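# got a sequence here, can you build the structure:
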Amino acid sequence: MTATLQAPRSTRRVVFPFTAIVGQEEMKLALLLNVIDPKVGGVMIMGDRGTGKSTTIRALADLLPEIEIVANDPFNSHPEDPDLMSDQVRQQLEEQIPLTTAKKKVSMVDLPLGATEDRVCGTIDIEKALSEGVKAFEPGLLAKANRGILYVDEVNLLDDHLVDVLLDSAASGWNTVEREGISIRHPARFVLVGSGNPEEGELRPQLLDRFGMHAEIHTVKEPPLRVKIVEQRAEFDQDPLAFCGKYQAEQDLLQQKLVNAQQLLSRVNIDYDLRVKISEVCSELDVDGLRGDIVTNRAAKALTAFEGRTEVTVDDIKRVITLCLRHRLRKDPLESIDSGYKVQKAFSRVFGLDVAE
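Sure, this is the predicted structure:
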């Protein structure tokens, strides 16, 4: 395999550093855990306007290490993993045609609110297919998002059918386009991040349930922290390169921590008793289906790997269980108790801990 050279780092657009973002720990943790294990199932971020949702997600994409792809492939195909390569690349490998590889930054694809299904999934040129006998496929945003991050702002304003398509692709890792009896599929393994403002309406419960985690973010209330955020932003806008330079060592450290966690993840073990207790919490909270159990197990393992350990502890579960379950509880319009508090209360009861712990 021959590798192509990369453009120097300084020619890329400068992005606000992830490690410089103040507060919003819940959102940052949920995003990092999904990067370590994309099978956690994505994050739904609900919160006030102007709380740095888009900034944080762009910063995360910029933080991630470069990935190896097959050069000039529209799907960012992996040169070795069959689950992450297009049929064309797989065919080349089977025919032992050498692949040219390249390195590129992880894609962060923004889904515009008015996007059509063709724009998202891609289209098949029927005329070309019939006249030339080739499957002429014009890739969409899902192809671009493979092995990257797909960000949907105001997901609660998006057409339900499109949300369904996105969630199906995120869950299966593949996107299939069918038209006039012609079918084309390609890998679409991405971290799905949705954000929204609760004032603009809720997502349907059955769609909300399919997001692995649900982070709630609020406007920072403490005046000193607000001042720090404003000053940071002004400093970044004035000289982005110098500002990023101050955080480069922290960025490199966190990037390495993520790479180590991805490698360690398969060796992480969660004790049978802890798995039973997680399911007890889900059962006590009357969570429909088994998604809650599965996601909590995965997220706890990802957190353990992130911290460089191989045994999941009760504290690991405590830190992720609210993120994994709060959006799966049945809503009672007359109840004023916060769903996150209900999850922590049930967790403390089942695990025999004091609620205040």
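# drop to CA atoms for contacts and neighbour counts, all remaining ones
OK.
# my read: residue 314 touches residue 274, true?
Yes. Using CA atoms under 8 Å, residue 314 is in contact with residue 274, at 7.4 Å.
# what comes up buried for stretch 247-266?
Buried positions in stretch 247-266, judged by neighbour count with 16 or more other CA atoms under 10 Å: 248, 251, 254, 255, 257, 258, 260, 261, 262, 264, 265.
# now do the contacts for the second one.
Just to be clear, that refers to residue 251. Taking CA atoms under 8 Å, 6 or more residues apart in numbering, we find residue 251 in contact with 17, 18, 19, 63.
# skip the chain neighbours and tell me the closest residue to the first one.
Spelled out, that is residue 17. Spatial nearest neighbour of residue 17, excluding adjacent residues (CA to CA, 6 or more residues apart in numbering): residue 59 at 5.5 Å.
# sequence B follows; please return its structure for comparison with A:
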Amino acid sequence: MNTSQTTEQARPVFPFTAIVGQEEMKLALILNVIDPKIGGVMIMGDRGTGKSTTVRALVDLLPEIQVVENDPFNSDPYDPELMSDEVREKAQQGQTLSVTASKIPMVDLPLGATEDRVCGTIDIEKALTEGVKAFEPGLLAKANRGILYVDEVNLLDDHLVDVLLDSAASGWNTVEREGISICHPARFILVGSGNPEEGELRPQLLDRFGMHAQIGTVKEPDLRVKIVEQRAAFDEAPNEFRQSYLESQTNLTDQLTEARERLASVEIDYDLRVKISQVCSELDVDGLRGDIVTNRAAKALAAFENRTQVTPEDIFRIITLCLRHRLRKDPLESIDSGDKVQEVFSRAFGFQE
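Sure, this is the predicted structure:
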């Protein structure tokens, strides 16, 4: 307990529930926490719209998970798919694993990070002289079962973005050096943010993000004043400001924990699944990622709102976030604001505008 208090005093984080507006971004992040298999979020917006603040505020809300104590990969003590080799061997031999509860980790990827820093390194000398696989885990190991946040992802080297997206999609990270190969679980929610003025990601990279949230500068003067006042209050007395949002933060964390447990029992009718695929087909979305993500996000939204049945309204609320970035065929095209997706949705689902 003391550690978290000292961390809080060292660098207090703006409370998630205090963030005004930007509902699209908040919803996308929440749904990914409920179902990490949605595949992450790409957040694009102007400078100074609170992208980083919102993502970092998410840390407070993250529920606790069971991890194997002193394991650099946050191994799941009960799921072999989420265990490092060492932990899996112990489990297979019937050894007792010491388990502890830990917050879902969130890892920041620095812009200048090297591939070794991200993937981890193998100490070849130690491997050859001592005959052991001397592996130094990287950021992907630290992010296993958590969130990996890349600010200015559109400025990141394409090769590194490929590595991140491959790990996020497969759930594994493989490091190979001089004939030695190490593989470890790396299942994380990839959250990227960027400013469209600095260039978009290539369409094939964009497609790998589950959802795409677009945020703009708040235009209403009243809301702008409220945001400025809140920021001033937080900068003046961060711990007191956080204290005033403690109850709403706790409630949201409980809601997220319950939604994660409820997710498995949420159902989506066959005819709704057909209509989702009809929308994807009409929009000429390449591949089936759009269909899969839309189904998953709709179920996560129903779970979040304490329901076990997906409604057409759920799909309407998330379908733009899931599909808008998959419509771009030409790298020079700009991303659809969502009108096109909503128009096709309304036709397919028989909604009248």
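# that older thread, which neighbours do residue 314 and residue 274 of the first structure have in common?
Counting by CA under 8 Å, 6+ apart, nothing touches both residue 314 of the first structure and residue 274.
# which residue in the second structure aligns with the residue nearest to residue 17 of the first structure?
Alignment of residue 59 of the first structure against the second structure is given by TM-score structural alignment, with residue 57 as its counterpart.
# again with residue 191 of the first structure
Checking TM-score structural alignment: residue 191 of the first structure goes with residue 189.
# before we move on, what SS does that match have?
strand (DSSP: H, G, I helix; E, B strand; the rest coil).
# I'd say it and residue 164 touch.
No. Counting by CA under 8 Å, residue 189 of the second structure does not reach residue 164; the two are 10.4 Å apart.
# the more surrounded of the two?
Set residue 189 of the second structure next to residue 164 and count neighbours by other CA atoms under 10 Å: residue 189 wins out with 28 against 21.
# quick one, strands of the stretch 1-150 of the second structure?
Along the stretch 1-150 of the second structure, the stretches classed as strands by DSSP state E, counting those that start in this stretch are 41-45, 64-68, 99-103, 106-108, 120-122, 135-137, 146-151.
# looking at those, spot the one closest to residue 178 of the second structure.
strand 120-122 (9.3 Å; CA to CA).
# map residue 66 of the second structure onto the first structure.
Residue 66 of the second structure maps onto residue 68 in the first structure, by TM-score structural alignment.
# ok, that match - contacts?
78, 79, 101, 102, 103, 104.
# could you do residue 99 of the first structure as well?
Residue 99 of the first structure neighbours (CA under 8 Å, 6+ apart): 1, 2, 70, 71, 79, 92, 93.
# so how far is residue 16 of the second structure from residue 230 of the second structure?
12 Å (CA to CA, to the nearest Å).
# which of these two has more neighbours?
residue 16 (22 against 17).
# near the nearest residue to that one once chain neighbours are set aside, how many other residues are there?
Counting by CA to CA, 6+ apart, residue 16 of the second structure lies nearest to residue 57, which is 4.9 Å off, once chain neighbours are set aside. Residue 57 of the second structure: 19 surrounding residues under other CA under 10 Å.
# contact partners for residue 57 of the second structure?
13, 14, 15, 16.
# quick one: closest of the strands of the stretch 1-150 of the second structure to residue 174 of the second structure.
strand 120-122 (9.3 Å).
# helices or strands up against the closest one?
Counting contacts by 3 or more CA pairs under 8 Å, 6 or more residues apart in numbering; DSSP states H and E, strand 120-122 of the second structure is packed against strand 135-137, helix 139-142, strand 172-177.
# so where is that strand in the first structure?
Using TM-score structural alignment, strand 120-122 of the second structure pairs with 122-124 in the first structure.
# now stretch 156-175 of the second structure
Under TM-score structural alignment, the match for stretch 156-175 of the second structure is residues 158-177.
# which residues sit against that stretch?
By CA under 8 Å, 6+ apart, stretch 158-177 of the first structure touches 39, 41, 113-114, 117, 121-124, 142, 155, 183-192, 207, 210-211.
# give me that answer again for 6 Å
Here stretch 158-177 of the first structure makes contact (CA atoms under 6 Å, 6 or more residues apart in numbering) with 183, 184, 185, 186, 187, 188, 189.
# is the fourth one in a helix, a strand, or coil?
Secondary structure, three-state DSSP: residue 186 of the first structure is strand.
# quick check: it vs residue 94 of the first structure, distance?
For residue 186 of the first structure, the distance to residue 94 of the first structure - CA to CA - is 17 Å.
# more crowded one of the two?
residue 186 (24 against 9).
# which residue is nearest the middle of the second structure?
Ranked by distance to the mean C-alpha position of the second structure (CA atoms, centre = their mean), the top residue is residue 189 at 3.3 Å.
# trace residue 316 of the second structure over to the first structure, please.
Checking TM-score structural alignment: residue 316 of the second structure goes with residue 318.
# coming back round to it: could you dump the contacts of stretch 158-177 of the first structure to a markdown table with distance to residue 269 of the first structure?
Shown next, in a markdown table, are the contacts of stretch 158-177 of the first structure (distance: CA to CA, whole Å):
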| residue | distance to residue 269 of the first structure |
| --- | --- |
| 183 | 40 |
| 184 | 38 |
| 185 | 34 |
| 186 | 32 |
| 187 | 29 |
| 188 | 28 |
| 189 | 25 |
